[in-house]
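Engineer: Kindly generate the corresponding structure for this input.
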Amino acid sequence: MPAAPRFSARTIGIGAAVVTVGVWTAFIVIARASAGRSLTPFDLAFARICGASLVLLPWGAWLVMRARAEGSARDSFFGLSPLPLRLTALAGVCGGLAYALLAYTGFFFAPASHASVLMPGSLPLWTTLLAALILRDRITPLRALGLALIVLGDLFVGGASLLHALEGGQIWKGDLLFMSAAFSWACYSIVVRRHGLEAVRATIAITVFAFAAFVPAYALLTAAGLVRSHLASAPVGEILFQMAFQGLGSVVISGIAFTRMIQYFGPVRSTMITALVPGLSAFGAVIFLGEPLSWSLFAGLMLVTAGILFGVQRSRAPGVRPIPAGAVAAAAGGRADG
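Structural biologist: So this is what the prediction gives:
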């Protein structure tokens, strides 16, 4: 039998970046389109978590059982998370619950074109600041220029909606929610890098925590009439599609790919590699959703994209190192637990 192909760390890192950009672009367009259909933000979060849980909860239970059989098990979250309790909760709050709820709610107030600039655009800003504060990363002059352009671009996009807030507009709420979602995901990326979390284990952990924390609360609040839900009246096909794309696509596939990208490129460069997402998703919103592309939105898009590209062009900083090639090769060769 021929040996299984073993890919280099660079190949896996670039492949993970391509997958991440593709899924994130589709996520923005599809989430905005979903906001105009049957489901509420909480329904979308429920579909996302349940869709991912169908795959990741059994996977996590198997990893925990195997670790216990080998005598290397640590404290686990209900025997489902392969990470310790504290890390499961920390990663789960940032990368699981907060990001999903903030992002989905934002799409009910602001168009996808705003999300395409403010979410991937704010992500390098928050990640750089957190990396400098927590990981002691150095902010180079080029990266500082890139961050300045990103802030200026965000102001072009979100500034107008904030100015119209007193007139009763709602878009500014979505803009703030998008930027908050980006901050939440930046926190998750820093947790991944600081603790050296493996891609599959980290993705399982955030899903386990989100399922245990959100699903029971959602069910109780819905039954009590405190939270509105349209699951009972929504078409079954729509629910299944959201579980497949939001859960399997956005969480399982994109989550593992994003974490793999962080391991190779580091948290700051990983978020800046997503420079294609603002442009692709903004034009996707124009083409598929019929959203207008105003001059201020176009200017903000260009500034944010330029800022991200400036941030990529830097020398390797201390604390940002690729993962060993042997570990990546082992993962590519079929070791699901890394």
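
Engineer: going forward, measure contacts and count neighbours with C-alpha atoms only.
Structural biologist: Noted.

Engineer: what residue lies at the spatial centre of this structure?
Structural biologist: By CA atoms, centre = their mean, the chain has its centre lying nearest to W185, at 5.6 Å.

Engineer: Also this sequence, please, to line up against the first:
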Amino acid sequence: MAFKCMRRGHSVSVIFGISCALIAVVIWGGWIVYTRHSVLSYLSPLDVGLLRFGTPAVLLAPIWIKSGLIPSGVPKRVLFPLLAGSGAFFSLSISNGMTFAPAAHTGALVPGTIPLWAAAIGFFIFKEHFNRVRLLGLLVMFFGALLLGGASAIFDSITEGAWRGHLLFLFSAFMWACYAHAFVRSGLSAIQAVAVSSVWSAIVHAILALSFGSSLPSIETDLLLWQILVQGLLSGVIAFITFSIAVKRLGPTRAAGFTSLVPAIAAIGGFFAIGEPLGIIEIIAIIFVTLGVVIASGGVFQKSSGRNLF
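Structural biologist: So this is what the prediction gives:
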């Protein structure tokens, strides 16, 4: 009886983790579409970062004031990837990548490769083991991500220097995967991680804004409020917290697998919201990415056999 209760409790925990992961990826998929439209219209990448990290830094001030800017008890080897992996360095690398390559490639080359980076880190550093089903799921995800934009991005624009942007996108995905592994080993709660990462990222963006300027003061009030809602509250707080909860419940590699849904969500959202083309290749890629997530997530009910090296 006790064993059945434990199994039931574990299943509920996993289902809750999956739900949190899905909430996060839906928000991030919508964020890509909304941000793409905003950057093309009236916002700079620096402004996006100011709103995305400034809002949670203010809202969660009591949290980071209590825990401190450098929380005690967090292993030193975890601290840098925890603060940089999901914060300013992640955001700035994507933003700078967009100066070399089209923003449409972001969805394919960042969230589409995060699970692969997370799996590689888990395998080579933390000695995690993956069964054949999960490996197949990762391969299907990778193929779908490449089909959705990665392959064409690499081969069609290489002579124009777009490869610099692609490298930055891949670096961004690597940083986020590092954050996922660091967070689960940090001992921090989801809201603590959001608060501390946001305040450090807000400081970095504020320094850059003082140096290079910002267009936020000239934006109309209603547009600014919408940006605060989308960039700051939804993407900066809710998605961040729900993904962090998913990492705790599912593990970093399994939680990262759900981010491969973001390219599909962004592609569909771009088609319906801002009229971006969605051809047969994109549709096939969406099917592959979604199928890969379904296959790989079949292992979420299995306990990881990896060792904690920190």
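
Engineer: Quick check: TM-score for this pair?
Structural biologist: Scored against TM-score structural alignment, normalised by the length of the second structure, the superposed chains reach a TM-score of 0.82; 294 aligned residues with a CA RMSD of 2.9 Å.

Engineer: ranges for the strands of the first structure?
Structural biologist: Along the first structure, no segments are classed as strands by DSSP state E.

Engineer: Kindly list the longest helix within the second structure.
Structural biologist: Identified as the longest helix of the second structure according to DSSP state H is helix 2-41.

Engineer: ok, now the first structure?
Structural biologist: Taking DSSP H as the criterion, the first structure has its longest helix at helix 41-69.

Engineer: The residue nearest to the centre of the first structure corresponds to which position in the second structure?
Structural biologist: Per TM-score structural alignment, the equivalent position to W185 of the first structure in the second structure is W176.

Engineer: ok, its match touching L83?
Structural biologist: No. Between W176 of the second structure and L83 there is no contact under CA atoms under 8 Å: 10.3 Å.

Engineer: any idea how far N96 of the second structure is from the alignment partner in the second structure of V29 of the first structure?
Structural biologist: Applying TM-score structural alignment, one finds that V29 of the first structure aligns to V33 in the second structure. Distance from V33 of the second structure to N96 of the second structure, counting by CA to CA, to the nearest Å: 18 Å.

Engineer: P62 of the second structure too?
Structural biologist: For P62 of the second structure, the distance to N96 of the second structure - CA to CA - is 32 Å.

Engineer: quick one, which of these two is more surrounded?
Structural biologist: N96 (16 against 12; other CA atoms under 10 Å).

Engineer: dump the residue contacts of the more buried one.
Structural biologist: P45, G165, L168 (CA atoms under 8 Å, 6 or more residues apart in numbering).

Engineer: cool, and F16 of the second structure?
Structural biologist: Contacts for F16 of the second structure were tallied using CA under 8 Å, 6+ apart; they are A246, R249.

Engineer: List the residues that contact the counterpart of G232 of the second structure in the first structure.
Structural biologist: Using TM-score structural alignment as the criterion, G232 of the second structure maps onto G247 of the first structure. The contact partners of G247 of the first structure, taken as CA under 8 Å, 6+ apart, are A47, R48, I49, C50, G51, A52, S53.

Engineer: same thing with V230 of the second structure?
Structural biologist: By CA under 8 Å, 6+ apart, the residues touching V230 of the second structure are W31.

Engineer: State the distance from it to I274 of the second structure.
Structural biologist: 16 Å.

Engineer: next one: Y42 of the second structure
Structural biologist: 15 Å.

Engineer: now F3 of the second structure
Structural biologist: Distance of F3 of the second structure to I274 of the second structure, computed by CA to CA: 51 Å.

Engineer: and if you look at L291 of the second structure?
Structural biologist: Distance of L291 of the second structure to I274 of the second structure, computed by CA to CA: 26 Å.

Engineer: Among these two, which residue is more densely surrounded?
Structural biologist: Neighbours per residue, other CA under 10 Å: of L291 of the second structure and I274, the larger number sits with L291, 18 against 12.

Engineer: what residue of the first structure matches up with that one?
Structural biologist: Matched to the first structure by TM-score structural alignment, L291 of the second structure sits across from A306.

Engineer: residues in contact with its match?
Structural biologist: For A306 of the first structure, the contacting residues are G146, L149, I150, by CA under 8 Å, 6+ apart.

Engineer: Right, I'll leave it there.
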